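Participant: Dropping a prediction and its sequence here:
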Amino acid sequence: MLPDWVVGNRYGSQYWNFIKSKFPTYKERRNFIYSEFSPIFDYIEKSGIYPISESFEELLKVCNSPNLEIVWRKCIERRIHDPEGAITSARTLLESTCIYILEMLNEIPDKSGDLQRLYKQLAKSMNLAPDMYHEQVFKQILSGCGTVVDGLAGLRNKLGDAHGQETKQVKPSKRHAELAVNLSGTLCSFLISTYEEKYRNK
C-alpha cells in the first residue's frame, strides 16, 4: 500500500530530487502527495483498527454477548464522524459490561441509571474495591479505575448526545471520542478478563 516512490526515496535529499524533477510547482507536489497517501488514510479510518480492538474483540467472542458486540461496534464506527455518539456509546459499553458480569454472577444490577453506583456494586462483588486491599499500589490502580468511571459518566453528560444541548455547547472532537472509547474499552477488557479468570467456572 505504501507508494513505490516512498520506498525508493527514504532520505530527504532523495525525495527532493524525485519530487522537483516530477513536478515544477509546490501546488502540484502537494496534490500528488495527497492523492498518493489518501488510500492509506482511508484504509486506516475504515478498518476499525484500534489500540485495544483485537484483544477486546477476542474477549467478546468468549463472552458470546451480542449486546456487547453491538455496542463496541458502535463505538468504533462513530469515533471519527460522530464523536458525540461515540462518547455516549463508550459510556453505554461500560454500563452494559457491568450489567453483563453482575448477571453472570447471579446478582441483580443496580437499576438507578447511576453508572458510578453500578460500578461500585460490581467492584465489590469482584473484590476490586480499593478499600479491600492493603497494598498501596493496588489501591491506587483500582481507585484509578473508579476515576475513569466517573470521568466517562461526566464526559457523556457534558459532550455526549444523550441529552439536549445548549446553543453554545462545546462540541467534542475526534480526539475526545478516541479517549472515551479507549478508556471504556480498556476498563471493560480488564473487568471481563478478571471475571473469566476468577469467576467463570465457580
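Facilitator: Perfect, I can see it now. Residues are numbered from 1 along each chain as shown.
Participant: Every contact and neighbour count from this point should use C-alpha atoms.
Facilitator: Fine.
Participant: Name the residues that touch stretch 175-195?
Facilitator: Stretch 175-195 is contacted from outside by 51-52, 56, 59, 75-76, 79-80, 83-84, 86-87, 89-91, 93-94, 97, 101, 126, 145, 148, 152, 155, using C-alpha atoms under 8 Å, 6 or more residues apart in numbering.
Participant: and the comparison structure, right after this:
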Amino acid sequence: MGEIFSDHYTHADIDRLFAYADAPEANPGGNKVQKTVDWLRLTNKQSLSPLDVLGLLLENILENPGWDPSSGDNWMRVEEPEWSINLKDQQERIKKVLSRSGLSYSVGGNIGTANATPTASLDELVSQRGLSAVEVEMKRALKQVEDDPNAAAQYAGNVLEATFKAYLSKKKIAYNENGDTLNDLWRLTRDDLGINPKDLETKDLKKIASGLGSVVDGTMYLRNKRSGAHGRTEAEHTASAIRPRHARLVIHSAHTLAAYVLECLDDS
C-alpha cells in the first residue's frame, strides 16, 4: 500500500484520505511510502476497527473502473493507456495480499473474512445489474459477522428477500410487497425457474431443489426467531445466540442461492 499510495496520491491526498477513513490523528510524517506504512501500523495498534479504516483507504483504488474506451474522446483510442494497466495490476496485487491474509474486499469499502467465492460472485452480479437493495443487505451482513453474528444472519435473509423481489419484479410476476414471507417469495421464484421438487423427475435434482428450499426455510427461521429483530431477555438472547462461523454458513448459503437466481435472469 505504501508503494501504491505513493504512485496515486500527493502528501495532501494521503493526509485527507487517512482523515476520511477515521485513522489515528497523529500524522507520522516522512516520505509518502513511509508515512503510509507508519500510519497503517498506528491504525492497527490504536484503532478499534482497523479493517473498517483499511476498507475506506482502499475504496477509491479498488472501485476505480480504469479506462473506459466508450467515454469522451477515448472511443478513437485502440490501446489501453499505461495508467489503466498499472491500476489493474495494483488492484490485483492488493486483492492477492488480502486473500493471503484470509480477507477480501467488497463494494462500499468493506473488508471482511466472510467474503468468499459465493459473495464475490453475487457482488459482481449485483454491480452489473445495479441492484442497490441487494447490495445494501450484502454490506450489512458482511460488516456484522464478527461483532453481531445474529444480525448478520438476519441481513443474509434480507439478501435473499431483496434478490427474490428483484427477480420477480424483472419477470413481472406479481407478489405481495408487505404480506409475502421469504418462503412465499421463494415459491414464486422457484416455480418460475422450474425447480419445484414435485415437478422434477430425477431423484438427484429433487434432492438439490429440496435443499435450496431448506436454505430459504432455515435462513428465514434464523432471521425471524434468532435475530436481533425481536426483543428478548438477556437469558433468551444468550440461548439464541449464534457464532460467527454459523453466520458465515448462513451468508455463504444465502449468497450462493442469490447468485444462482440472478444468473438465471441472463437466460430468460
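Facilitator: Perfect, I can see it now. Source: prediction; values computed, not measured.
Participant: For the contacts of stretch 175-195 of structure 1, I'd like a selection string for ChimeraX - just the buried members, please.
Facilitator: Buried residues within these, by 16 or more other C-alpha atoms under 10 Å, are selected in ChimeraX with:
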select :56,59,75,76,79,80,83,84,86,87,89,90,91,93,94,97,101,126,145,148,152,155
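Participant: What's Tyr75 of structure 1 aligned with over in structure 2?
Facilitator: Actually, residue 75 of structure 1 is Cys rather than Tyr. Per TM-score structural alignment, the equivalent position to Cys75 of structure 1 in structure 2 is Ala141.
Participant: How about Pro66 of structure 1?
Facilitator: Aligned by TM-score structural alignment, Pro66 of structure 1 pairs with Ser132 of structure 2.
Participant: name the element the nearest residue to that match once chain neighbours are set aside belongs to?
Facilitator: Among residues not flanking Ser132 of structure 2 along the chain, Val126 sits closest, at 7.6 Å (C-alpha to C-alpha, 6 or more residues apart in numbering). Using DSSP states H and E, Val126 of structure 2 sits in helix 117-129.
Participant: circling back to that earlier point, and the contacts of stretch 175-195 of structure 1, which of them are in helices?
Facilitator: 56, 59, 75-76, 83-84, 86-87, 89-91, 93-94, 97, 101, 145, 148, 152, 155 (DSSP state H).
Participant: How many residues are close by the equivalent of Gly185 of structure 1 over in structure 2?
Facilitator: Aligned by TM-score structural alignment, Gly185 of structure 1 pairs with His255 of structure 2. Counted by other C-alpha atoms under 10 Å, the residues lying close to His255 of structure 2 total 27.
Participant: tell me the angle whichever strand or helix holds His255 of structure 2 makes with helix 117-129.
Facilitator: Secondary-structure assignment from DSSP H and E places His255 of structure 2 in helix 244-264. On the basis of axes from the mean of the first three to the mean of the last three C-alpha atoms, to 10 degrees, helix 244-264 of structure 2 is oriented at 40 degrees to helix 117-129.
Participant: Would you mark the buried spots in helix 244-264 of structure 2?
Facilitator: For helix 244-264 of structure 2, a neighbour-count test (16+ other C-alpha under 10 Å) marks 244, 246-248, 250-259, 261-262 as buried.
Participant: From Val216 of structure 2, how far out is the aligned residue in structure 2 for Thr194 of structure 1?
Facilitator: Matched by TM-score structural alignment, Thr194 of structure 1 corresponds to Cys264 in structure 2. According to C-alpha to C-alpha, to the nearest Å, Cys264 of structure 2 and Val216 of structure 2 sit 17 Å apart.
Participant: just Asp123 of structure 2 next, same as before
Facilitator: Distance check for Asp123 of structure 2 against Val216 of structure 2: by C-alpha to C-alpha, it reads 19 Å.
Participant: picking that back up, quick check, distance from the helix holding His255 of structure 2 to the centre of its chain.
Facilitator: Chain-centre distance of helix 244-264 of structure 2: 11 Å, with C-alpha atoms, centre = their mean, to the nearest Å.
Participant: That one vs structure 1 - mean distance after superposition?
Facilitator: Overlaying structure 1 shows helix 244-264 of structure 2 at a mean distance of 1.1 Å from the equivalent residues (mean C-alpha distance after the TM-score superposition for structure 1).
Participant: Look up the closest residue to Tyr133 of structure 1, ignoring the ones flanking it.
Facilitator: In space, and not counting its chain neighbours, Tyr133 of structure 1 is closest to Lys139: 6.1 Å by C-alpha to C-alpha, 6+ apart.
Participant: same question but for Ile80 of structure 1, I mixed them up
Facilitator: Lys174 (5.5 Å).
Participant: So that neighbour sits against Arg79, correct?
Facilitator: Yes: contact criterion C-alpha atoms under 8 Å: Lys174 of structure 1 and Arg79 qualify, at 6.3 Å.
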